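J.: what shape does this take:
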Amino acid sequence: MITSKKDKPYTSNLKGVAALLGENFNHNETANSSPHNITISKIKLPHSQPRRYFDAEKLGQLALSIQEHGILEPLLVRPQQEEYELVAGERRLRAAQMVGLEEVPVVIREFNEQEALQISLVENLAREDLNPVEETEGVLQLLSLRLKQSTNNIVSLLYRMQNEAKGKVTQNVLGSEESLAIKALFDTLGIISWESFVSSRLPLLKLPQDVLDVLRQGQIEYTKATAIARVKDVSQRMALMKAAITENLSLTQINERIKAARTTITSESISLKERYKQASSRLQKASVWDNPKKQKTLEKLLTQIESLLDENSPE
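T.: As a prediction, this is how the structure comes out:
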């Protein structure tokens, strides 16, 4: 009788993978699900790594938990000659290495390259601490594998689906096998709808690299990062990014600082003569002429200008 998570076979976050890979995956799952202990030195990371950033604090917390309770959920690996390639469980592997474990429990399964990568991607996407950039890249990579197309083609297809759904263009893609496959995959993952993914996630990939790096490291929320990315000057953008992180600025505060900076830049970049011309043009069309109080103010200002001109006129 199974009494604890430690005694259970590898089940983790692979619900979506079973749907993606179909009967072959389910057959593999029952064929060899008993954990084995193998030495960490025999486990190699795959060449294509879905995950790039690990939160140091959370990884340290996991290491402490493993030190106290051990690894409760086996890693998933596939045999590679005399060694094993990690399929799922990189955080557990890294944490085990941090506390000096020599062996870890694993479940060994036979997977081809595509199956292994899909499992790694889905497990990665199921993580609570996954940042939105890695989530976006992971979903695109998964769609690329599923539809056997490049990620650039997938992005174009998603935007065409969005435009058709909004009635901006003639329906040509919606209802096709490709779009149905995309919708099915998003339903399987259950983390975000395809519509929200296109409108809120794909734009992240167009952010400046410096913003992307900070966002990928989980130092700032993507809504704040998107706002900061509107600042074109790199030094100003980095200064605002640093302030947003260290001072924990709200999105409203960030937008206020951006607005203030733009006002300052505009005032400095426009010459005094140009400002006068703009103000004069606006004044002629303004409704201040019908307001007696404002007329008096204008009269005083005009008198000052006339006096200034008289002082500087040639004798």
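J.: all contacts plus neighbour counts: C-alpha atoms, from now on.
T.: OK.
J.: ok, now which ones touch Glu90?
T.: Contacts for Glu90 were tallied using Cα atoms under 8 Å, 6 or more residues apart in numbering; they are Leu75.
J.: in a strand, Val77, correct?
T.: Yes. Under DSSP: H, G, I helix; E, B strand; the rest coil, Val77 sits within a strand.
J.: what's around it, how many residues?
T.: 23 (other Cα atoms under 10 Å).
J.: can you pull the contacts of it?
T.: Val77 makes contact with 43, 84-88, 106-109, according to Cα under 8 Å, 6+ apart.
J.: equivalent analysis for Pro35, please.
T.: Neighbours of Pro35 in contact, by Cα under 8 Å, 6+ apart: 9-10, 74, 105-108.
J.: please generate a structure for the following sequence too, so the two can be compared:
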Amino acid sequence: MTNRRSLGRGLHSLIPEDPNKKMNKLFETDPALNKQMVKGANSKEILQIDIEKIYARNNQPRKSFDDETIDDLAKSIEKYGLLNPIVVRKKNDKYEIVAGERRYRAIKNLGLKTIDAIIKDYDEKDVEVLSLIENIQREDLKVLEEANAYKKLSSQYNLTQEEIAKTMGKSRSYIANTMRLLNLYDVEKRALDKGQISPSQARTLLSIDDGNLRSLTLNDFINGSTNIRKVEKRKIKEKKMAESVTDNKPQTPNLDDILLEDLTEKFMDKLSSKVNISKSGKNYKLTIDCYSIEDLEKIYDKL
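T.: Just a heads-up that it's a prediction; the model follows:
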């Protein structure tokens, strides 16, 4: 089976398919390439490249790797072989990893001299998009790493939130809410990075204007003495009181709508796919976007 899934559904709108026209020239300029190849599902040439000629990108989205998962991957490769080649691009006389750094690290741990790879000719924007998609697909990024990656796609490559959302198979609001987390205070970012608070709790903190109350709420989230429902109810009560003092007509948000939005974000965080929750009367309907059998299998495994 392929590894194509919803996150890459809009990829071709940004990255056109490359026919790999420079392959023969690569063999002429780099005799170290071993042209013992097989044909992949898409008829791309899989080559064996000297592991010493390959290096990882310095500015890829993932900043940390779990040693235990790399060891598990190495054991799997040792037993079954490398099922999916890495993707690289040639830079001078070496090869930079576009997708597959975890597989590259596992192969190095095994002490192997070569690795199966596909050589592609991508520009910087293509590499950024592919690297982000590959990391989200293979193993969840930390949410702040994901947010920084989206910010880079937006600021450096002028992609709109709508374009990023389409490429990642997520909603525009998910992209916007994830990027909003970059506005957290440093202490809140550390708590989120350590898993002491959830992304949904972090977004709730962003809606609190009072600095002291925000700090107290952070501590309450960490020690488990409050939750999002309690915080939102308190905010609604305070808003009504403030509006009654100024004789303004109350225009408070609906708590159910807030909690539905929070649950939608949690589902998308968990499933890495676009999710919609709608209400009709007393009934709720959960819709999960899937674009292939592989999507259904992966979502089933996560559930």
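J.: TM between them?
T.: After superposition, the two chains reach a TM-score of 0.55 (TM-score structural alignment, normalised by the length of the second structure), with 209 aligned residues with a Cα RMSD of 3.9 Å.
J.: returning to what we had before: among the contacts of Val77 of the first structure, which lie within strands?
T.: In this view, the contacts of Val77 of the first structure that belong to strands under DSSP state E are 43, 84-88, 106-108.
J.: nearest residue to Ala126 of the first structure other than its sequence neighbours?
T.: Closest residue to Ala126 of the first structure apart from its sequence neighbours, by Cα to Cα, 6 or more residues apart in numbering: Asn13 at 6.3 Å.
J.: right, I mislabeled it, should have said Glu123 of the first structure
T.: Using Cα to Cα, 6+ apart, the closest residue to Glu123 of the first structure is Asn13 (5.6 Å).
J.: doesn't Leu121 make contact with the one you found?
T.: No. Here Asn13 of the first structure does not reach Leu121: they are 10.6 Å apart, not a contact under Cα atoms under 8 Å.
J.: what about the two, which has more around it?
T.: Shown here are Asn13 of the first structure and Leu121; by other Cα under 10 Å, Leu121 has more neighbours (24 against 15).
J.: who touches the helix or strand harbouring Glu29 of the first structure?
T.: Using DSSP states H and E, Glu29 of the first structure sits within helix 23-31. Applying Cα under 8 Å, 6+ apart, the external contacts of helix 23-31 of the first structure come out as 17-18, 109-110.
J.: so which residues of the second structure form strands?
T.: In the second structure, the segments counted as strands under DSSP E are 34-39, 45-50, 54-55, 86-91, 94-99, 114-119, 275-280, 283-288.
J.: for the ones you listed, which one sits closest to Gln161 of the second structure?
T.: strand 275-280 (17.0 Å; Cα to Cα).
J.: chain center to the closest one, what's the gap?
T.: Put simply, strand 275-280 of the second structure sits 23 Å off its chain's centre (Cα atoms, centre = their mean, to the nearest Å).
J.: in the first structure, what range does that strand match?
T.: Across the first structure, nothing matches strand 275-280 of the second structure (TM-score structural alignment).
J.: so what's the residue count around the counterpart of Gly100 of the first structure in the second structure?
T.: In the second structure, Gly100 of the first structure lines up with Gly111, judged by TM-score structural alignment. Each residue near Gly111 of the second structure was counted by other Cα under 10 Å, and the total is 10.
J.: same check on Ser120 of the first structure?
T.: For Ser120 of the first structure, the count of nearby residues is 26 (other Cα under 10 Å).
J.: residues contacting the residue nearest to Ala126 of the first structure?
T.: Counted by Cα under 8 Å, 6+ apart, Asn13 of the first structure has contacts 122-123, 126.
J.: gap between the two ends of stretch 110-124 of the second structure?
T.: Stretch 110-124 of the second structure has an end-to-end distance of 30 Å (Cα to Cα, to the nearest Å).
J.: my error: substitute stretch 56-66 of the second structure in the last question.
T.: 16 Å.
J.: any idea how far Leu180 of the first structure is from the aligned partner of Val87 of the second structure in the first structure?
T.: Taking TM-score structural alignment, the alignment pairs Val87 of the second structure with Leu76 from the first structure. Computed as Cα to Cα, the Leu76 of the first structure to Leu180 of the first structure distance reads 30 Å.
J.: more crowded one of the two?
T.: Leu76 (25 against 12).
J.: wait, the more buried one sits on Val107?
T.: Yes. Counting by Cα under 8 Å, Leu76 of the first structure does reach Val107; the two are 5.0 Å apart.
J.: can you list residues touching both of these two?
T.: Counting by Cα under 8 Å, 6+ apart, the contacts common to Leu76 of the first structure and Val107 are Tyr10.
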